[in-house]
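Q: build me a model from this:
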Amino acid sequence: MPKQDPLSRSRALSVSGARLAFGERVLFDDVSLSLPAPGWSCLLGRSGCGKSSLLRMIAGLDVSSDAHLSLVDETQRPFEGRIAWMGQQDLLLPWRRVIDNVSLGAVMRGERGDGERAMVLLEKVGLGRAARRYPQTLSGGERARVALARTLYEQAPLVLMDEPFAALDAMTRLDIHAIACELLADRVVLMVTHDPLEALRLSNQILIMRGSPARIERATPPEGLVPRDPATESMSRHHGELLRVLREPGA
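A: All right, here's what the predicted structure looks like:
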């Protein structure tokens, strides 16, 4: 039996008192949320409401001098140093082979990359055959799979995603949804998306950010295991309801 990554047994994520202002403009104030562990939460909202800024705050990236939040798990242990990031751009280095891009984080920390583990992850995302190729020879979907393998390589209990699949065509996106759900099943995932159907397909929890200053509301996802079939009557009904909420004034 394979050893379980001790980081994957992390408790639920809790964010409290998140505030972000740019000069006199307060983007959001006293935002609090909790995420299931393991579980996948999607954050929706109109452009400019602060979704990506909140994600960057949680990641520990400096988005403003006027930023504050508390980020702990259920044991009150900070998540600092236990976070992996996957953005909309894959940011693969063109001069490094695919397998070396997977272990890039370790190299940047001054550690020796684990080629064996990188290869195992490439096999899991269906790209073992491409390990020695360069990123520019891959399709968009293949590059997204490499970026997913690189995220998994970090073995972090908290995975933050900022529209990681937005640039993919519809069918490729369906395929990578299934792979991501399987490989991230033991993690806490928070993903920003502009696609309500994507949120409905992947989420254990749907969060909606809206208002000024922005607040967070919750919407109920459909029943059933993720990734859900987008062609069902239940998904169609929830999709219509979610679109209605997102169109409401103040959304």
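Q: use CA for all of it now, contacts and neighbours both
A: Noted.
Q: and stretch 197-215, what's buried?
A: 197-210, 213-215 (16 or more other C-alpha atoms under 10 Å).
Q: now the other sequence, so there's something to compare against:
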Amino acid sequence: MSRLQAEHLYKVFGRRPEDAVGKLEGGASREDLRTEGTTAAVIDASIEVDEGQIFVVMGLSGSGKSTLLRMLNGLLEPTAGTVRIDGQDLTSLSDKDLRKVRSEKISMVFQHFALFPHRSVLENAAYGLEVQGIPRAERNKRATEALELTGLKGWEKSWPDELSGGMQQRVGLARALATNADLLLMDESFSALDPLIRRDMQDQLLELQKTLKKTIVFITHDLNEAMRLGDKIAVMRDGRIVQIGSAEDILVRPATDYVASFIQDVDRTRVLTAGAVMDEVGTVLGTTTPDGKELSTAAEFRAAAPAVVGIDTPLAELFTPCSASTVPVAVTDEQGTLVGAVPVARLLAVLGEPAAQDQAPDVPVQATAAKGKVIAGA
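A: Model prediction:
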């Protein structure tokens, strides 16, 4: 079920923005408008974010990703287009109703922590609840629970300047979680952290998501972060969304030359997983071994396979077993049930050089409930 929908969003700054939208719809470029003193920050952007999904918007500086985020929570009014949360059109609300939606349904986690230096860790975590008018006892209880979730139990009475950068960002995350908002918006939330702490925060978010199943829009300029966190990823360039898909879609089938160049340095063997590229179980049963034996059952296939791996096993770990046998490597889900297999031909094809859409190899990426996730370390 879709929790958030944005349709044909435009944000234009400068003179006669509505006229500029008409020109863009008529084929004018961002550069054409810039010569007229007008800046098109977001151009015809549409996204749909499902409940419980981490939707990552990725792009370089100036691509329009942060402007898009600010339209999603109503901080910026779109020049054209609509934003809906649970079917409610934010662009049609009064200022009072919009503030109510923002305080109750949307939480933000910022890049630079945005903590109040004169408030304790607990008071910072409870701030959103204070804005909502929640009684002190209740907001302290919920803030304490959120701090515990983010690994800050025992730090409630500390001051922000007593915390490391990573801990301060955990307070910001706890503040967002304490409100129990349906939608969590994260704007470059981890980019100010050093690499080790950043990875730790990514781990924290993914672990929390297993339990809380929040609907999250995460903004980043870091490709590896996008690949690690995103259930779905939108790539932006010059105000436009140029591709939306899973990490596997973008790595295997980049839609444009720009996307292909963007991902060319990614180590695909450590990003793609067995579950992302496997043949489904229905297509591998019936495989014949070199001695002519037909593997017609899951038990027979597993016994003959050179290795049995989980759906989240990185492709880098499949080369040795794939090279040792003509039988594909067996892939199982978290319950140990056979869900597919990776033959050596599929492994080599997926690892071929990424190409633009009109040149992409015909290598389908499986879209099953058992599909593997991308992992860290790209």
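Q: TM between them?
A: The TM-score (TM-score structural alignment, normalised by the length of the first structure) is 0.80; 225 aligned residues with a C-alpha RMSD of 2.8 Å.
Q: touching, F116 of the second structure and L122? I think so.
A: No. Counting by C-alpha atoms under 8 Å, F116 of the second structure stays clear of L122, with 11.0 Å between them.
Q: which one of the two is surrounded by more residues?
A: More crowded of F116 of the second structure and L122, by other C-alpha atoms under 10 Å: L122, with 26 against 14.
Q: aligned to that one, what sits in the first structure?
A: Alignment note: L122 of the second structure maps to I99 in the first structure; criterion TM-score structural alignment.
Q: same thing with M186 of the second structure?
A: Counting by TM-score structural alignment, M186 of the second structure lines up with M161 in the first structure.
Q: that match sits in which helix or strand?
A: Using DSSP states H and E, M161 of the first structure sits within strand 158-162.
Q: mean deviation of the helix or strand following that strand from the second structure?
A: Later in the chain than strand 158-162 of the first structure, the nearest helix or strand by DSSP H and E is helix 170-183. By mean C-alpha distance after the TM-score superposition for the first structure, the fitted helix 170-183 of the first structure averages 1.5 Å away from its aligned residues in the second structure.
Q: next structured bit after helix 170-183 of the first structure?
A: Going down the chain from helix 170-183 of the first structure, the next helix or strand is strand 188-192, by DSSP H and E.
Q: give the aligned equivalent of S41 of the first structure in the second structure.
A: S41 of the first structure maps onto F55 in the second structure, by TM-score structural alignment.
Q: mean per-residue distance, whichever strand or helix holds its match versus the first structure.
A: Assessed by DSSP H and E, F55 of the second structure sits inside strand 54-58. Superposing on the first structure places strand 54-58 of the second structure at an average distance of 0.9 Å from its equivalents, by mean C-alpha distance after the TM-score superposition for the first structure.
Q: could you measure from I241 of the second structure over to L184 of the second structure?
A: Distance of I241 of the second structure to L184 of the second structure, computed by C-alpha to C-alpha, to the nearest Å: 21 Å.
Q: my bad, E280 of the second structure
A: The value you get for E280 of the second structure to L184 of the second structure, if C-alpha to C-alpha is used, is 34 Å.
Q: now swap in L152 of the second structure and tell me
A: Counting by C-alpha to C-alpha, the gap from L152 of the second structure to L184 of the second structure is 20 Å.
Q: looking at these two, which is more packed in?
A: Each of L152 of the second structure and L184 has its neighbours counted (other C-alpha under 10 Å); L184 has more, 22 against 19.
Q: surely the match of M186 of the second structure meets W85?
A: Yes. Taking contacts as C-alpha under 8 Å, M161 of the first structure lies within contact range of W85: 5.9 Å.
Q: show the end-to-end separation of stretch 125-134 of the second structure, please.
A: In stretch 125-134 of the second structure, first residue to last residue: 13 Å (C-alpha to C-alpha).
Q: and for stretch 28-41 of the first structure?
A: First-to-last residue span, stretch 28-41 of the first structure, C-alpha to C-alpha: 19 Å.
Q: would you map the strands across the first structure?
A: For the first structure, the strands defined by DSSP state E cover 13-22, 25-35, 39-44, 67-72, 83-86, 158-162, 188-192, 205-210, 215-219.
Q: could I get those strands as TSV with distance to T172 of the first structure?
A: Formatted as TSV, the strands of the first structure follow (distance: least, C-alpha to C-alpha, whole Å):
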stretch	distance to T172 of the first structure
strand 13-22	30
strand 25-35	27
strand 39-44	19
strand 67-72	34
strand 83-86	17
strand 158-162	17
strand 188-192	18
strand 205-210	23
strand 215-219	26
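Q: quick one: closest of those to D114 of the first structure.
A: D114 of the first structure lies closest to strand 83-86 among the strands of the first structure, at 17.1 Å (C-alpha to C-alpha).
Q: superposed on the second structure, what's the mean shift for the closest one?
A: Looks like 0.8 Å for strand 83-86 of the first structure (mean C-alpha distance after the TM-score superposition for the first structure).
Q: quick one: contacts of that strand?
A: Strand 83-86 of the first structure has contacts (C-alpha atoms under 8 Å, 6 or more residues apart in numbering) with 59, 147-148, 151-152, 154-162, 164.
Q: from those residues, pick the one nearest T75 of the first structure.
A: Using C-alpha to C-alpha, P157 is the member of the contacts of strand 83-86 of the first structure that lies nearest T75 of the first structure, at 13.7 Å.
Q: is it true that the closest one touches A185?
A: No. Contact criterion C-alpha under 8 Å: P157 of the first structure and A185 do not qualify, at 10.6 Å.
Q: ok, the two, which is more surrounded?
A: P157 (26 against 16).
Q: could you measure from that one over to L43 of the first structure?
A: Counting by C-alpha to C-alpha - P157 of the first structure and L43 of the first structure are separated by 18 Å.
Q: check R82 of the first structure too.
A: In terms of C-alpha to C-alpha, R82 of the first structure sits 20 Å off from L43 of the first structure.
Q: more neighbours, the two?
A: The neighbour comparison of R82 of the first structure against L43 (other C-alpha under 10 Å) goes to L43, with 28 against 15.
Q: and that one, what is it in contact with?
A: L43 of the first structure is in contact with 51, 190-193, 199, 206-209, counting by C-alpha under 8 Å, 6+ apart.
Q: can we see that at 10 Å?
A: 51-52, 54-55, 161-163, 190-196, 199, 203, 205-209, 216-218 (C-alpha atoms under 10 Å, 6 or more residues apart in numbering).
Q: could you turn the buried ones of these into a ChimeraX selection?
A: Written as a ChimeraX command, the selection of buried residues from the contacts of L43 of the first structure, which uses 16+ other C-alpha under 10 Å, is:
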select :51,52,54,55,161,162,163,190,191,192,193,194,196,199,203,205,206,207,208,209,216
